[in-house]
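1. sequence and predicted structure below; questions after.
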Amino acid sequence: MTWDVLSIIGTIAFAVSGAIIAMEEEYDILGVYILGIVTAFGGGAIRNLLIGVPVSALWEQGLFFQIALLSITAVFLFPNNLLRHWQKWGNFFDAIGLSAFAIQGAIYAANMDHPISAVIVAAVLTGIGGGIIRDLLAGRKPIVLRAEIYAVWAILAGLIIGLKIASSPWELYTLFVLITTLRVLSYTFDWKLPSRRLGAQ
């Protein structure tokens, strides 16, 4: 049940995220649907490849595809005056998607009895994979490659689940709220990882 709820939350959040970025880039309606679907399912596809799950498993998620399509359609039909607030709320949707999918990916790997390293990798790939594909297709520098703290929260989620610190439904939902909050705080207060520039001397 927890896995399904997190999957639905992540699917809606990332489908909305991909659709609105496509509209910002002035893609046509087909481009909006493609970017929304790729954002919602790209991370799961990459995760499945690396932990040994057939990619065809994605096609068994009919309900999630329907949820993604409905979410994209709703966003496409939103009045422009509501969509202008995307800059304000867009990062929040992305934070929700990151948190939900990172935890869902970690649970997926943990249930397959993979070691903690694989659980962390599954959390990261599921949490950030769709966003990376979205940004690359939209011609943007992926968030995860900037100094901004992003993938660290997916690593934290994978570590907590891999160490079995959180396993019951209420613990997983608490972790979801925690990771989402940390991501929101990191972009609100501009927390950054150390970086080094190699410019002209």
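-> Yep, it's here. Residues are numbered from 1 along each chain as shown.
2. could you use CA atoms for every contact and neighbour count after this?
-> Will do.
3. check this protein and tell me which residue is nearest its centre.
-> Closest residue to the average C-alpha location of the chain: Leu98 at 3.5 Å, with C-alpha atoms, centre = their mean.
4. spatially nearest residue to that residue (excluding sequence neighbours)?
-> Take Leu98 and drop its neighbours on the chain: the residue closest to it by C-alpha to C-alpha, 6 or more residues apart in numbering is Gly127, 4.5 Å away.
5. so the one you found makes contact with Gly43?
-> Yes. Judged on C-alpha atoms under 8 Å, Gly127 makes contact with Gly43 at a distance of 6.5 Å.
6. of those two, give the one with the bigger neighbour count.
-> Gly127 (37 against 25; other C-alpha atoms under 10 Å).
7. just the element for the residue nearest to Leu98, please.
-> helix 116-137 (DSSP states H and E).
8. what helices and strands are in contact with that helix?
-> Using 3 or more C-alpha pairs under 8 Å, 6 or more residues apart in numbering; DSSP states H and E as the contact test, the elements touching helix 116-137 are helix 2-24, helix 29-51, helix 86-111, helix 151-162.
9. what about versus this one:
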Amino acid sequence: MTWEVLSIIGTVAFAISGAIVAMEEEYDILGVYILGIVTAFGGGAIRNLLIGVPVSALWEQGLYFQIALFSITLVFVFPQFLMKHWNRWGNFTDAIGLSAFAIQGALYAAKMEHPLSAIVVAAVLTGSGGGIVRDMLARRKPLVLRAEIYAAWAIIGGFVIGLGWARSPFELYTLFVFITLFRIFSYMFHWKLPTRSIYGEKTHLEQ
């Protein structure tokens, strides 16, 4: 039940983030719903394809689809009201979604006895794949690959589960808290991975 609650929080956060991006890009109502659904379920769908889970398994999540659609509708109908709360709690709920989805994705792959590499990929795709697809559809550079440390926490979660360091419920919940907290710390303190540009400090156009 606890994992279901965490998954619902993550689904709501991802669906809302997709809807907000669509509205920022001035998409119509269909675009808002598509981007919201893709953000919430796109990562899981890609993961299923890669690790051999039937794609039809996605349609068994009827409750989650209803929750996502309801969340998107609220954003579309009451954007100003929800944005006030999103600006305050959005990153927190997103961190919960990243952690819960990454762990679930890794557990899916581990249960199917896939190698470590597949478990890590499943964790990353489930935790951050939807956001990557969202940004690509919105013609943006994927935020999870260039802003504060994001996908790296899913990679760590995949390694921990793939190496068998977290198996019991207590260990999995501890891992969940670790990923959530460090994702929150990364945006609070603006932690970033090293970057390198082939243009040096300034591009030709900036000079």
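-> Nice, I can see it. Bear in mind that the values here come from a model prediction, so they are computed numbers and not experimental data.
10. TM-score of the superposed pair?
-> Once superposed, the chains reach a TM-score of 0.89 (TM-score structural alignment, normalised by the length of structure 1), with 201 aligned residues with a C-alpha RMSD of 2.1 Å.
11. can you tell me which residues contact the residue nearest to the centre of structure 1?
-> Contact analysis of Leu98 of structure 1 by C-alpha atoms under 8 Å, 6 or more residues apart in numbering lists Gly10, Gly127, Ile128, Ala154, Thr180.
12. I am assuming the third one contacts Gly43, so please confirm or correct that.
-> To tie it back to what came earlier, the one meant is Ile128 of structure 1. Yes. Counting by C-alpha under 8 Å, Ile128 of structure 1 does reach Gly43; the two are 6.4 Å apart.
13. give me the common contacts of the two.
-> Going by C-alpha under 8 Å, 6+ apart, no residue sits against Ile128 of structure 1 while also sitting against Gly43.
14. re the thing from before, neighbour-wise, which one of the contacts of Leu98 of structure 1 leads?
-> Going by other C-alpha under 10 Å, Gly127 tops the contacts of Leu98 of structure 1 with 37 neighbours.
15. and that residue, what pairs with it in structure 2?
-> Under the alignment (TM-score structural alignment), Gly127 of structure 1 pairs with Gly127 of structure 2.
16. distance of that match relative to Phe78 of structure 2?
-> 27 Å (C-alpha to C-alpha, to the nearest Å).
17. with Ile9 of structure 2 instead?
-> Between Ile9 of structure 2 and Phe78 of structure 2 the distance is 19 Å, computed by C-alpha to C-alpha.
18. who has more neighbours, these two?
-> Using other C-alpha under 10 Å as the criterion, Ile9 of structure 2 and Phe78 rank with Ile9 on top: 21 against 11.
19. hmm, back to that, need the helices and strands packed on helix 116-137 of structure 1 in CSV (columns: distance to Val121 of structure 1).
-> As requested, these are exported to CSV (distance: least, C-alpha to C-alpha, whole Å):
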stretch, distance to Val121 of structure 1
helix 2-24, 18
helix 29-51, 8
helix 86-111, 8
helix 151-162, 8
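20. ok, which of those comes nearest Leu137 of structure 1?
-> Nearest of these to Leu137 of structure 1, taken as C-alpha to C-alpha: helix 29-51 at 7.6 Å.
21. so who does Gly36 of structure 2 touch?
-> Applying C-alpha under 8 Å, 6+ apart to Gly36 of structure 2 gives the contacts Phe14, Ala15, Ile16, Ser17, Gly18, Ala19, Ala22, Ala68, Ile72.
22. please report how far it lies from Thr195 of structure 2.
-> Applying C-alpha to C-alpha to Gly36 of structure 2 and Thr195 of structure 2 gives a distance of 30 Å.
23. what's near enough to touch Ile21 of structure 1?
-> Ala138.
24. and Trp153 of structure 2, by the same measure?
-> If a contact means C-alpha under 8 Å, 6+ apart, then Trp153 of structure 2 has Ser99, Ile179, Phe182, Arg183 as its contacts.
25. I'd say the first one and Gly127 touch.
-> Yes. Contact between Ser99 of structure 2 and Gly127 holds when scored by C-alpha under 8 Å: they sit 6.8 Å apart.
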